[in-house]
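1. need a 3D model of the sequence below.
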Amino acid sequence: MGGRERYVGVAERRARLALRHRLAGPVRGAAPEEIADALVALHGTDPATVYLAVGARLADAARTVPETDRALYEDRSLVRMHGMRHTVFVFPTPLTAVVHASTGLAVAARERAKLVADMAKAGAPDAAWLKEVEESALAALARRGQATAAELAEDEPRLRERFAYAAGKGYEGVHTVSARLLRVLGVEGKVVRGRPLGSWTSTQFRWALAPAHPELDPAGAQAELLGRWLAACGPATEADLKWWTGWKVTDVRRALAAIGARPVSLDEGTGYVVEGDADPVDGPVEPWAALLPALDPTAMGWQSRDWYLAPELRPPLFDRSGNVGPTVWWDGRVVGGWAQRADGEIAWRLLDEEGVGREGEAAIAAEVDRLRGWLGPARVTPRFRTPLERELTA
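-> All right, here's what the predicted structure looks like:
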């Protein structure tokens, strides 16, 4: 790219976010698959986040739960699996092979080696024994279709074997073979999490065999995944890309070169967009409001967040591990937080009132009504609780 890099300011970045993340009213999606594809991935560590993230972006929010259930458990057009940073996400099914090759293979090798090493230190059976148990468990899962770890242990009792790990350390404990093995099989792309035991807010899942997918070249898969993410979230810095993917910086740079990414100038330094995406977005975006859930992929999308989240707002909105709680948005930036109380009421508070005004407060109140309407009797408590969320529910 010859000449000076084009400057992309905060206002333009917020406009891109509104349009590409389906947050502005006119661009909300028609189906969960459309929303997941636009965002590349939905955070799945907290099951409720998947539904709340879809509901915030779905044109017909009343259809959030049945449509997301359909996509996850009937059509299997969305799949919950381990992905970037060894985190559970929900991906469009066609993307699972790309995620597996680009990020899963390296993590899986480390996780299996660690499991075998931990078992050896505890005097547990060896890798050959573990492989035999694995094959038996996968065969049982194929027969059952979906099953909990306890149900699989009825067919393969060796899954109940227990072994100690980290003996003598502050975090020592005892694991069952099933807990560790199913986690490894998930990272390896052999099993995925299936339908929950309870409602859509439940954290207890059945397991299912992963959908078949082709084995891809890791470097090519990294280029495709990074290109998809930049198209949804660009511009982004190299540090943002390294953080989101969990890759080495050499992998990020190789993928940037492979897709012909174009540099632009940001307040944080040099950022990148996909080829052909350096021009300004078309026209202004009307102000919009949103209530996004804890761990929402927009709020957690970048490592450098000052352009949409003021640093002074972070202490009440994040937990000690860096997980964001429920956030209130107005016109492209985080302005507060929200929570659902035990009686179902949605409580919210502005932490930054600058520029919100009556229009913003009215729009936020409308989003509160919209969320309350489709949640109905459901009660949602984030898995990772933050200071403001706790305060609002007290």
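2. make it CA atoms for all contacts and neighbour counts henceforth
-> Fine.
3. which strand of this structure spans the most residues?
-> strand 333-340 (DSSP state E).
4. from the rest of the structure, what touches it?
-> Outside strand 333-340, the residues that touch it by C-alpha atoms under 8 Å, 6 or more residues apart in numbering are 14, 291, 307-310, 313, 317, 325-329, 346-353, 379-381, 388-389, 392-393.
5. quick one: distance of it to the chain centre.
-> 19 Å (C-alpha atoms, centre = their mean, to the nearest Å).
6. name the residues of that strand that are buried.
-> For strand 333-340, the neighbour count (16 or more other C-alpha atoms under 10 Å) marks 333, 334, 335, 336, 337, 338, 339, 340 as buried.
7. rewinding a little: which of the contacts of strand 333-340 fall in strands?
-> 291, 327, 328, 329, 346, 347, 348, 349, 350.
8. I have a second one here; can you model it like the first so I can compare?
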Amino acid sequence: MSTALPRITDAQRRARLARRHLPGPGRRAASVREVAESVLALHATDPATIYLSAAARMDNPQHEAIERELYDRDALLRMTAMRCTLFVIPTTLAPAMLAACGRPNAAARTKGLLRQLEQNGYGDAAWLEKTGRATLEAVRERSEATTAELATAVPGLDRQLVVSPGKPYESRRSIATDLLFALAADGHLTRGTRRGGWTSNQHAWALAPALDDVPAPQARAELVRHWLSAFGPGTLPDLKWWTGWTLTETRKALAATDAVEVRLDDGPGYALPQDIEPVDTPEPSAALLPALDPTPMGWRDRGFYLDPAHSPALFDRMGNIGPTVWWDGRIVGGWAQRPDGTIVHRLFTDLGREECTAVETEVNRLNTFLGDRRFVPAYRTPLDRDLTA
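-> Reported below is the predicted structural model:
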């Protein structure tokens, strides 16, 4: 009886990536929720990313329709999740996400806030709990409220914390900043109506919908299964990086699933049992994905779809990826929007006429979607700066 591990090649990994994340003409989604489900969660740190990630994968994207769906809490929620980062996720996944990522983020932020309160002589755990209850009541009375409105309404919330006093990097921030983050990460608050244009990251706060209570180990295992379904096969380091968990938590969560070990071109990996057999390679297609898109941010090790030589141009110093051009499951270039609205791109490799035409078609699709709207990525990369210079 053979004990050899099932093998999944880089070509097969790209085929899965293309089928799940980069649907070509005739296979695109009809809604933002479909898009979010296909990539598990949409990065929301940069407000423009959500719209552009959805539009790239939709058949007939309309800005106003995407806007409406993004604020339909029966379908989608904004949550602080993996790596303390803001995401838009399918509401059905929210209970697991809260238990697996949100509450640990909240506990860490609360611990840090208590330390800062003590250092600044402002209060203790009892004071913080009382202030948190008062903050939630203030939101309940107003239906929605901004951070500034709450800082005015709740005594003590506007106090300034001195962080790293006496250091060259000393800074100040209000108690409201950390407390509201913790309350949201803990599932009490959610981002409500946006204040400002579509690229604004200023939102009012609203009470979060009640979610089922899921034990943390069960929630982590559920999230691993979702990740393997959307991004698998992948490696243990990939999963640890994507979730932000400890190595022990990651191993336990993986062991709690029915994932099986497989052999990838660059070493061991894991996949769901139903994802072992080869998949048909989809018809090659092009895509223009925005900065911080969930696809290129889904793995730590990206060699199966990105030539490492191109990473310095596409990533900033903190590891945030800029806008990318894709063909047939690979990153083949980058793109940017100039201040006058022109979409420009640069290819890293020579493509044939058919491939270049497909890329131009996506440029035109993006231009149609954007119309007269302008945006600048929150994190600028060397290629983005070069293309817009």
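9. just give the TM-score of the two.
-> Scored against TM-score structural alignment, normalised by the length of the second structure, the superposed chains reach a TM-score of 0.97; 389 aligned residues with a C-alpha RMSD of 1.4 Å.
10. quick one on the thing from earlier: filter the contacts of strand 333-340 of the first structure down to the buried ones.
-> Applying 16+ other C-alpha under 10 Å to these flags 14, 291, 307-309, 317, 325-329, 346, 348-351, 380-381, 388-389, 392-393 as buried.
11. so who does the corresponding residue of the second structure for residue 229 of the first structure touch?
-> Alignment note (TM-score structural alignment): residue 229 of the first structure maps to residue 227 of the second structure. Contacts for residue 227 of the second structure (C-alpha under 8 Å, 6+ apart) come out as residue 40.
12. any idea how far residue 22 of the second structure is from residue 227 of the second structure?
-> From residue 227 of the second structure across to residue 22 of the second structure, the span is 16 Å (C-alpha to C-alpha, to the nearest Å).
13. now swap in residue 108 of the second structure and tell me
-> With C-alpha to C-alpha as the criterion, residue 108 of the second structure and residue 22 of the second structure are 35 Å apart.
14. of these two, which one has the most company?
-> residue 22 (30 against 12; other C-alpha atoms under 10 Å).
15. if I pick that one, what's in contact with it?
-> 57, 285, 286, 287, 329.
16. all strands of the stretch 101-250 of the first structure, in order?
-> 146-147, 162-165, 173-176, 191-196, 205-209, 236-237 (DSSP state E, counting those that start in this stretch).
17. how about TSV for those strands, with mean neighbour count and distance to residue 51 of the first structure added?
-> Output for those, formatted as TSV (neighbours: other C-alpha atoms under 10 Å; distance: least, C-alpha to C-alpha, whole Å):
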stretch	mean neighbour count	distance to residue 51 of the first structure
strand 146-147	21	21
strand 162-165	17	35
strand 173-176	14	31
strand 191-196	22	13
strand 205-209	20	15
strand 236-237	24	26
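18. out of the ones you listed, nearest to residue 75 of the first structure?
-> Taking C-alpha to C-alpha, strand 191-196 is the member of those nearest to residue 75 of the first structure, at 12.2 Å.
19. onto which residues of the second structure does that closest one map?
-> The aligned range for strand 191-196 of the first structure is 189-194, by TM-score structural alignment.
20. what sits against residue 123 of the first structure?
-> Residue 123 of the first structure touches nothing, counting by C-alpha under 8 Å, 6+ apart.
21. residue in the second structure paired with it?
-> By TM-score structural alignment, residue 123 of the first structure lines up with residue 121.
22. now residue 262 of the first structure
-> Checking TM-score structural alignment: residue 262 of the first structure goes with residue 260.
23. thought residue 314 of the second structure was touching residue 382?
-> Yes. The criterion here is C-alpha atoms under 8 Å, and residue 314 of the second structure meets it with residue 382 at 6.7 Å.
24. quick one, helices of the stretch 51-200 of the first structure?
-> 64-69, 96-99, 105-121, 127-144, 149-155, 177-187 (DSSP state H, counting those that start in this stretch).
25. buried deepest among the ones you listed, which one?
-> With neighbours taken as mean count of other C-alpha atoms under 10 Å, those reach their highest mean count in helix 96-99, at a mean of 23.
26. what stretch of the second structure lies opposite that helix in the alignment?
-> Going by TM-score structural alignment: helix 96-99 of the first structure matches residues 94-97.
27. quick one: the matching stretch to the first structure mean distance?
-> Compared with the first structure after fitting, stretch 94-97 of the second structure deviates on average by 0.8 Å (mean C-alpha distance after the TM-score superposition for the first structure).
28. so the counterpart of residue 313 of the first structure in the second structure versus residue 346 of the second structure, what's the distance?
-> For residue 313 of the first structure, the aligned residue in the second structure is residue 310 (criterion: TM-score structural alignment). Here the criterion is C-alpha to C-alpha. By it, residue 310 of the second structure lies 12 Å from residue 346 of the second structure.
29. kindly report the same for residue 207 of the second structure.
-> For residue 207 of the second structure relative to residue 346 of the second structure (C-alpha to C-alpha), the value is 44 Å.
30. could you do residue 33 of the second structure as well?
-> From residue 33 of the second structure to residue 346 of the second structure the distance is 31 Å (C-alpha to C-alpha).
31. what does residue 292 of the second structure give?
-> 18 Å.
32. now swap in residue 323 of the second structure and tell me
-> 11 Å.
33. same deal with residue 28 of the second structure?
-> 25 Å.
34. check contacts around residue 164 of the first structure.
-> So residue 164 of the first structure contacts 119, 122, 172, 173, 174, 175 (C-alpha under 8 Å, 6+ apart).
35. again with residue 159 of the second structure
-> 174, 175, 176 are the contacts of residue 159 of the second structure under C-alpha under 8 Å, 6+ apart.
36. OK, contacts around whatever residue of the first structure lines up with the last one?
-> Looking back up the chat, that one is residue 176 of the second structure. With TM-score structural alignment defining the correspondence, residue 176 of the second structure maps onto residue 178 in the first structure. By C-alpha under 8 Å, 6+ apart, the contact set of residue 178 of the first structure is 149, 153, 159, 160, 161.
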